[in-house]
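Peer 1: Fold the following.
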Amino acid sequence: MSVQLVWNNNQEVVEITEELIGTLEKLLEKAAEMEKITDGEVALTFVTDQEIHELNKEYRGIDRPTDVLSFAMNESIDEELDIIYDLGENEAIDLPEILGDIIISVETAIAQSKEYGHSIDREIGFLFVHGFLHLLGYDHQDEASEAEMMGKQEKVLAEVGLSR
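Peer 2: Take a look at the predicted model:
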């Protein structure tokens, strides 16, 4: 078992290459390994500033675009729904736990990559790991929790070769 990445592209600003998806899969593998997550699924969607603005306003009450949003699926699915039976074979199929959704605005990622002086792939990778850690309950409301989260993000990015 492993943590799987399922992705969608709802924007046409940046081409989402197989190489980028491969890098994100490696980042997910490293971050999951670091957090001792052995099974699950993460849904990633690439969007425009307009779409993330609407989501940010609707779900967080903040009327502006942002770089990344995470929606954790903390509730466990009832055990009856955890297993689907194949009627032909009557064998149980285990479903991966859905960890949650990560939404990344590529327009904001482009602007931030220019501001910080690194590649768009590095910025998207950073936002993806940041979003993944949020799915697991990490936050950055104070200096200590921010330092912990930033340290974990940088470690994962460095292991995949996306250091600053």
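Peer 1: CA atoms for contacts and neighbours, from now on please.
Peer 2: Will do.
Peer 1: ok, now which ones touch Phe128?
Peer 2: If you count contacts by Cα atoms under 8 Å, 6 or more residues apart in numbering, Phe128 has them with Leu24, Val68, Ile102, Ile104.
Peer 1: nope, Glu75 is what I was after
Peer 2: Per Cα under 8 Å, 6+ apart, neighbours of Glu75: none.
Peer 1: Likewise for Ser145?
Peer 2: Residues in contact with Ser145 (Cα under 8 Å, 6+ apart) are Tyr138, Asp139.
Peer 1: about what we covered before: among the contacts of Phe128, name the ones in helices.
Peer 2: Leu24 (DSSP state H).
Peer 1: among the contacts of Phe128, which two are most distant?
Peer 2: Across the contacts of Phe128, the longest distance by Cα to Cα is 14.6 Å; it joins Leu24 and Val68.
Peer 1: Contacts for the helix or strand Leu20 falls within next, please.
Peer 2: When elements are assigned from DSSP states H and E, Leu20 belongs to helix 18-34. Under the contact criterion Cα under 8 Å, 6+ apart, helix 18-34 has outside partners 2-5, 38, 121, 125, 128-129, 132, 156-157, 159-160.
Peer 1: what comes up buried for that helix?
Peer 2: Leu20, Ile21, Thr23, Leu24, Glu25, Lys26, Leu27, Leu28, Glu29, Lys30, Ala31, Ala32 (16 or more other Cα atoms under 10 Å).
Peer 1: Second chain to compare with the first, below:
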Amino acid sequence: MLKFFSEEIDFKLPFQQKTSKWIKTVSISEGYEIGDLNYIFCSDDYLLEINKQYLDHDYYTDIITFDNSEEEGKIEGDIYVSVDRVKENAIDFGVDVETEMRRVLIHGLLHLMDYTDTSEELKAQMRAKEDECLLIY
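Peer 2: The predicted structure follows:
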């Protein structure tokens, strides 16, 4: 079951039903089923503390994905999204906030489908996949 929450901020994802359907469509197109998948929207400071505590990183980020999957082909996890960072990145990249939010949401999903961005080549591949997914929104 796909769920959306917020922690320490007042945020509600616009077009939640459409976005939920889109996320499910992307997962099915990649051969995955959505199990328990939670998107948690939070502030920069909240996500920074998670980054420090669990990943030993002392910097802001727009997303952190925790994979809780136990069955192959079934996506389960928690995806934390900094609304502050998404808004700032939208300005930096010259896109609207909703588009940048969708990109970040799908980025987290792609991580749970074994896409990675640990090198420049893999980052480019992931960005291309994000662009492909955004076209079907």
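Peer 1: TM-score for this pair?
Peer 2: Between these two chains, after superposing, the TM-score reads 0.87 (TM-score structural alignment, normalised by the length of the second structure); 135 aligned residues with a Cα RMSD of 1.8 Å.
Peer 1: got the residue ranges for the helices in the second structure?
Peer 2: So, for the second structure - with DSSP H - the helices run 16-29, 44-55, 83-93, 97-112, 120-135.
Peer 1: can you give me the angle the first one makes with helix 120-135?
Peer 2: Read it as helix 16-29 of the second structure. Computed by axes from the mean of the first three to the mean of the last three Cα atoms, to 10 degrees, the angle separating helix 16-29 of the second structure from helix 120-135 equals 130 degrees.
Peer 1: can you check the shortest one too?
Peer 2: Taking the same axes, to 10 degrees, one finds helix 83-93 of the second structure and helix 120-135 inclined to each other by 100 degrees.
Peer 1: Return the mean post-superposition distance for helix 83-93 of the second structure against the first structure.
Peer 2: In the superposition with the first structure, the average deviation recorded for helix 83-93 of the second structure is 0.6 Å (mean Cα distance after the TM-score superposition for the first structure).
Peer 1: Report the aligned residue range of the first structure for that helix.
Peer 2: On the first structure, the counterpart of helix 83-93 of the second structure by TM-score structural alignment is residues 106-116.
Peer 1: for the matching stretch, which positions count as buried?
Peer 2: Val106, Glu107, Thr108, Ala109, Ile110, Gln112, Ser113.
Peer 1: same check, this time on stretch 68-81 of the second structure
Peer 2: Those would be Ser69, Gly73, Lys74, Ile75, Glu76, Gly77, Asp78, Ile79, Tyr80, Val81, for stretch 68-81 of the second structure by 16+ other Cα under 10 Å.
Peer 1: Would you format these as a markdown table with distance to Leu55 of the second structure included?
Peer 2: A markdown table is the format used below for the buried residues of stretch 68-81 of the second structure (distance: Cα to Cα, whole Å):
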| residue | distance to Leu55 of the second structure |
| --- | --- |
| Ser69 | 19 |
| Gly73 | 25 |
| Lys74 | 24 |
| Ile75 | 21 |
| Glu76 | 19 |
| Gly77 | 16 |
| Asp78 | 14 |
| Ile79 | 14 |
| Tyr80 | 13 |
| Val81 | 15 |
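Peer 1: Sort out for me which of those residues are in strands.
Peer 2: The strands, defined by DSSP state E, take in Lys74, Ile75, Glu76, Gly77, Asp78, Ile79, Tyr80, Val81 from the buried residues of stretch 68-81 of the second structure.
Peer 1: which ones are touching the first one?
Peer 2: So that's Lys74 of the second structure. Tyr32, Glu33, Ile34, Gly35.
Peer 1: Now it. Nearest residue, chain neighbours left out?
Peer 2: Counting by Cα to Cα, 6 or more residues apart in numbering, Lys74 of the second structure lies nearest to Glu33, which is 4.8 Å off, once chain neighbours are set aside.
Peer 1: And the one you found? What does it align with in the first structure?
Peer 2: With TM-score structural alignment as the criterion, Glu33 of the second structure matches Thr38.
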